[in-house]
Every structure is written in C-alpha cells, then in structure tokens.
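Q: Dropping a prediction and its sequence here:
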Amino acid sequence: MMASWVTEAIGKISADYQRSADTHLIKLEGLKLKGIDIYLKDESTHPTGSLKHRLARSLFLYALCNGKVTKNTTVVEASSGSTAVSEAYFARMIGVPFIAVMPRSTAKSKIRQIEFFGGRCHFVDCATQMHDEAIKVANELNGCFMDQFTYAERATDWRGNNNIAESIFRQMEAEPNPVPHTVVMSAGTGGTSATIGRYIRYKGFDTQLLVVDPENSVFYDSYVTRDAGLTASMGSRIEGIGRPQVEASFQWDVIDTMIKVEDAASIATILWLEQKIGRKAGASTGTNLWGVLQVAKEMQARGETGSIVTLMCDSGERYLDTYYSPVWVKKHIGDVQPYIDQLDARF
C-alpha cells in the first residue's frame, strides 16, 4: 500500500515535469562589448518562480526513492525562501505537510507564497540558526528534514537528464560562440555549481566555471583555504546565496575560480539590468551578473571574444520592499550609485 502511494507521488511529480517547458536563454543586447556575448538563463519562469524549482523537484524525488518521505511524513526545510516556496508546491502536490524554517527577515512575498501553497513558516532570528532548528522541528514531528544544503549536489543527475547545465549548452548550440568561455554561478547550497562543473568536465567542454560569493558568506574563503570548518557570525544579505558555514553540497574541486562580490555591487547590477531588459531580477542575479561583467572586462583587455552565461535566479518582484526600496537599500546595504556609475560608463 505504501509502495503504491510512493509510486503515485513520483508519478505526480513526473507529470508536472512533463507539463513544464524549458526556461528561456536571454541574450543581453546593446552592451559596449565587441565580440563578447552575455546570456541570462531565466529561471524565474518556473511555476514557483525560481531556480529552486529544479532543486525542490530533485530533492522530493530523491527523498521518495530513498524511503524518507511517505504518506504521513511532514517535510521540513531550512531555507531563506525560494527553496521553501518550491518545496511547499511539491508537498501540496503529493499531499504531505510542509514546514519552512527561515529567518524573520525573509522577504514577505516569499512567506506569502509558502503559505499560499499550504506550507507553514517557522521563524528564527538569524540564518545561522536555521539548520539546527530544522533538525529539532523534524525530530519533534517524526518528519523528514529535506536538508537542501547536504543533498542538493547528489539529488541532481549531473550527467544530463535535462539538468540546468545540459539545458544551457543545448540552448547555446546555434549561437555565434556556442561553447561558453565561462559560466558564472553563485552558491546557496552549492548544488547548481556542482552540477554545472561536473557536466562541463563530463562533456569535455573548454569552459570555465566561476563561482561568485556575496558578503557574509564563507564559501569564498573556504575555497581559497580548503577549510571546511569556517563559520560566520551572521548570514548573507543577498537572499538565496551565501552561507555562514561550509555546506556539504559545496564542491571545491569542480570550480575553476571564485570571486567575492560586494553587496552594493549586486544591488547596483540589478538596478542597471532593469534598464537594459525592462524587468526586475532578484539580488543573487546581480551577484551573478557582476561576476559576468568582470570576466567580460578581462576578456576584452586580452583581446578575446566569446560568450558568457549566467542565471537569472528569480524575479525582483519578490523584493519590492527590500532590494528595490531605496530606503531599505540605503539602510541595509549603503550607497550603490558608484557601482551603477561604473556599469554605465564601462558597459
């Protein structure tokens, strides 16, 4: 009886995947970059509005196939928002309760979306408290802690099966420079960067993987020092990326290089991007694109041509009261105008 429920749950998730189209690859036009093309893979068009839709699907399938989620299991996740939104969607789909453990500072629009999909939010004061609190909540309810930060890199089939890396390279096939010079990705769990890095090596592409990291995250320092025990006293101000501890899914060895990006640069870049494409993107997209533009600047200085690809992780409509509020930005981030001026002058 339980086996038939699991089969039915997997069938529902698979059917949802079959109904979904691939996400668009947007080419940025009108930049001052001769011979260098920049592309954004727009993950905001998933049913739950972010890149994390792919991860949540994989995590649910992984948990179901490993016997961790059954008909009466409460699913618990530690998340700053987007993964929780997507997991709430899949939990409702298969009919199990869902609880998101998240910081109180999480964007209100994400909280509303989690509740819309039938999930419940359990708040902590700081991102550093999420993991332990999620374990506690799951144990109290005899539930399943989905633990995206541990299982993200292993739940996704990095060799293909329409993962995000395969999708990017397939969509690039008809472009002037079909094999990207560099793919740029920020790390939240580290699962997407691991998938992309592994896929590049598996297929033998001459492509570099650059991972960008925001302030108040230990990923960059851990990459440089190879110290998996690093911790920080506070969480990232760029929702969805950066962590105060080194997570199990963060894989150093598939990354070619990393850079640290100031939060003011990330915010400035999404404001600059809105003027280029007429759409708002989340702050993690700003971190990604700032990294792309640094690569482009270096390529141009060396006289190189080619393509660079990154991700639009989610829509900026979720952050109207934070990253798109001048008052909030001035208070929590600082002056972003110098970075906007740099972007306008250079690109």
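A: Done, it's in. Numbering: from 1, shown residues only.

Q: C-alpha from now on. contacts and neighbour counts both.
A: Fine.

Q: measure stretch 307-323 end to end?
A: 28 Å (CA to CA, to the nearest Å).

Q: What helices and strands are in contact with the helix or strand His122 falls within?
A: Per DSSP states H and E, His122 falls inside strand 120-124. Here strand 120-124 touches strand 98-103, helix 108-116, going by 3 or more CA pairs under 8 Å, 6 or more residues apart in numbering; DSSP states H and E.

Q: got another, please set it beside the one above:
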Amino acid sequence: MHAPQGPDSTRQDQSWVHWAIGRIEADYARSSDTHLLAVPLPALAHIALYLKDESSHPTGSLKHRLARSLFLHALCSGWIGPDTTVVEASSGSTAVSEAYFARMLGLPFIAVIPEHTAREKIAAIEALGGACHAVADPGSVQSVAARIAAECGGHHIDQFTYAERATDWRGNNNIAESIFAQMRREPHPVPTWIVCGAGTGGTSATIGRYLRYFRHPTRLCLADPEASAFHRHWHDRAVAAGSGEPCLIEGIGRPRIEASFVPTVIDRAEVVGDAASIGAARALSRHLGRRVGGSTGTNLVACARIAAEMAARGEAGAIVSILCDSGERYASTLYNDAWLAERGLDCSAHEARMAHFLAAGTWSE
C-alpha cells in the first residue's frame, strides 16, 4: 500500500525527497565494494570457487543492496514522505537493512517477522530503531504487513513484489556488475556458473538479466531449500506452492511464488535440504576461519555438485556464489547444537561431506 499523496503535499515534500535521496547516495559513496573471496580448493586445480562477501555491507548482508534500491524506488515513486511509517515483511536481514535506511531518514519502521526469526536479527532491527511484529504463520507476513501499513497510513515497501524492478539490472553497481568487474584479472574472468538462492527472487532476476543483456555465456543456478516453492515452480510453472514444511534457512526459500521471482532467467535448480545447508555452512566456517549463515551453506552445496560434475568431465572454469551474511546472526540457532537437537537435525554427516569436498575435491550425496 502506498501512502496517499495529493498535489499540495507532493510539492511540499519534494525538497525532503531530494534530501533523502542525497542522504542515501552519500552513504553509498562512503561504502566500498564487497570483497570477492577465493575459496581454496587444493584438489581442483582447474576449477576456481569464489564467494561474493555481502556480509561486509554496513548492515551485514546481501539485503543491504536490496534495501537501498527499495528505498530509492519508493522515494522516486512518491510513496515515501517525511512522515511515512515504513512497513516490511521479512525473515530478518532485509528488515535489518531497511531499519538502517529508515533511521537514516528519520522514519518510523515496523518489521513483520516470523516468530522463529533468530533473536540476533530481532536485536539488530531494534538496535537500529525498528519495531518487530512477530506472526506465527510465516506465510502471512505480507498480508499482515499490508494491513499494518494501511492502519497507520504508512507504506508497505514490499520486497517480494518490488525486488526485481527496484534494482537496475543493466548496471549501476548491481551485484552482477560488481562480480564481473572483480573477476577481470582472474584466470577465468567469465564465470562458468553463478550460484545464488532466492528469497524475493530479486538477486537471481538481476543476475540472470545482466548475463543476457551483456551476452555472457555464464549460466545461472538457483540453490533452493527443499521446502521452497521456487524450485518446484522452475520445473513446473503450474506449481505455485512449496511443500508446506517449515524451512530453517532464513532469507531464502518461500512457501509460495513471489512476484519478483523470474524463473525464465535460471538455467538450473539445485534442491538442498536444511541439514545439508547447515552442515555445509559449518564446514565452510572452519575452512574460512569465520562463521557464515545458512543460506551460504545452501549455495555451497550447489557449487560442490557443479564443481564435481565439471571435474568429472575434465572442464576448467570458475564458479561464483554469494556469502550472504555472517553466521554470528545464527549463534543461537544454526550454530547451537541444542537448538538443532530440538528439531531432530543431525548435520554431522553433511558437515563431514562438505569438509571432504573442500579438502579432496570429490562429492557424493
């Protein structure tokens, strides 16, 4: 929902909108690009693996790019003014980033989150001045956010609808442009594969469109949680819902198809169970010497499968994926053995399998 704007209020707010856009652009100018990490694979001499480290953004995740784009899109569309309450439906990271930009502009912010959201994310939202409204049914977050925005005369910024259109996929330092710029001096400057998950679908849409626009041969792989609707819809467009089971990997995978998901730009979909994602994240954390989030583990499993196939065919090339956020946000969940045990998850075999891949270069399910 968009806050009502008449001609007079629009004119009065114009100078504030100019100021707000300038604030966001100034913040961007103070930030450097995120690192592209080379992941050591000593047994795969001809295959290079890279992770785009989005945890180094000011708000600690890939969603910082999205939040900036969503705020600029809403400001330039006339949907946000100096007194607008901004409301979002989020599993946590997008809300953290949006709370950052809302505070920058002096706007109230309300995050509608699933009640199982990691408490570290809730604390981050609140530390940035946002309020959290938890709901029991994760599938209801969008409708609840829209209702709250309507009740307070605010704006539902709606990442699930606007993610794919708020980002300029032709360039303007989107994540795809940044990856290709950073790969220029690498042995394989044009990646064979880029692997990413989908929460809204905005990142996969941006990368897929960029690849086509610049006519790169790089293929795009979707790494998707088992319960998610996205991989099901990619295989069969008539399917619009997930399995109905809960997904423990925050930030990616959805129980339904979202408006920003564009299946036609995706070349391959890899389905990854929650235990495999968590085990992979833990193994990679030891390999890098720092904790990574669960969605990075999901990406890594898909990368391992692709790398093993390339090696078996004698192919050389590069695979690029995304380190979405830090594992410190999941200290009480994915890195808490008691939390996993309560949910009947034993990730040890998956963790050992990924550790073996990182060391020996072989993969078996």
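A: Arrived safely. Being a predicted model, the structure only gives us computed values, none of them experimental.

Q: before we move on, the earlier item: which among the helices and strands packed on strand 120-124 of structure 1 is found nearest to Gly191 of structure 1?
A: Gly191 of structure 1 lies closest, by CA to CA, to one member of these: strand 98-103, at 19.2 Å.

Q: Which position in structure 1 pairs with Ala145 of structure 2?
A: With TM-score structural alignment as the matching criterion, the partner of Ala145 of structure 2 in structure 1 is Ala134.

Q: And its match, which helix or strand is it part of?
A: Assigned by DSSP H and E, Ala134 of structure 1 falls in helix 130-140.

Q: what about the strands in structure 1?
A: Under the criterion DSSP state E, structure 1 contains strands at 25-27, 36-42, 75-78, 98-103, 120-124, 144-145, 182-186, 208-213, 257-260, 306-312.

Q: For Ile111 of structure 1, which of those is the nearest?
A: Nearest to Ile111 of structure 1, of all the strands of structure 1, is strand 120-124, at 7.1 Å by CA to CA.

Q: Show me where the stretch 251-365 of structure 2 has its helices.
A: Listed in chain order, the helices of the stretch 251-365 of structure 2 (DSSP state H, counting those that start in this stretch) span residues 274-288, 294-312, 337-342, 348-360.

Q: check the fit of the longest one onto structure 1 and give the mean distance.
A: Following the fit onto structure 1, the mean deviation recorded for helix 294-312 of structure 2 is 0.5 Å by mean CA distance after the TM-score superposition for structure 1.

Q: Any chance of JSON lines for the strands of structure 1, columns distance to Glu173 of structure 1?
A: As requested, the strands of structure 1 are exported to JSON lines (distance: least, CA to CA, whole Å):
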{"stretch": "strand 25-27", "distance to Glu173 of structure 1": "12"}
{"stretch": "strand 36-42", "distance to Glu173 of structure 1": "13"}
{"stretch": "strand 75-78", "distance to Glu173 of structure 1": "37"}
{"stretch": "strand 98-103", "distance to Glu173 of structure 1": "39"}
{"stretch": "strand 120-124", "distance to Glu173 of structure 1": "42"}
{"stretch": "strand 144-145", "distance to Glu173 of structure 1": "39"}
{"stretch": "strand 182-186", "distance to Glu173 of structure 1": "15"}
{"stretch": "strand 208-213", "distance to Glu173 of structure 1": "17"}
{"stretch": "strand 257-260", "distance to Glu173 of structure 1": "25"}
{"stretch": "strand 306-312", "distance to Glu173 of structure 1": "12"}
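
Q: which one of these has the most crowded surroundings?
A: Of the strands of structure 1, the one with the most neighbours on average (mean count of other CA atoms under 10 Å) is strand 75-78, at a mean of 29.

Q: returning to what we had before: I'd like to know which of the helices of the stretch 251-365 of structure 2 lies nearest to Pro42 of structure 2.
A: Using CA to CA, the helices of the stretch 251-365 of structure 2 put helix 348-360 closest to Pro42 of structure 2, at 6.6 Å.

Q: Can you list the buried residues in that closest one?
A: Neighbour-count burial for helix 348-360 of structure 2 flags His350, Glu351, Arg353, Met354, Ala355, Phe357, Leu358 (criterion: 16 or more other CA atoms under 10 Å).

Q: Could you do stretch 291-302 of structure 1 as well?
A: Judged by neighbour count using 16+ other CA under 10 Å, the buried positions of stretch 291-302 of structure 1 are Gly291, Val292, Leu293, Val295, Ala296, Lys297, Met299, Gln300.

Q: No further questions, thank you.
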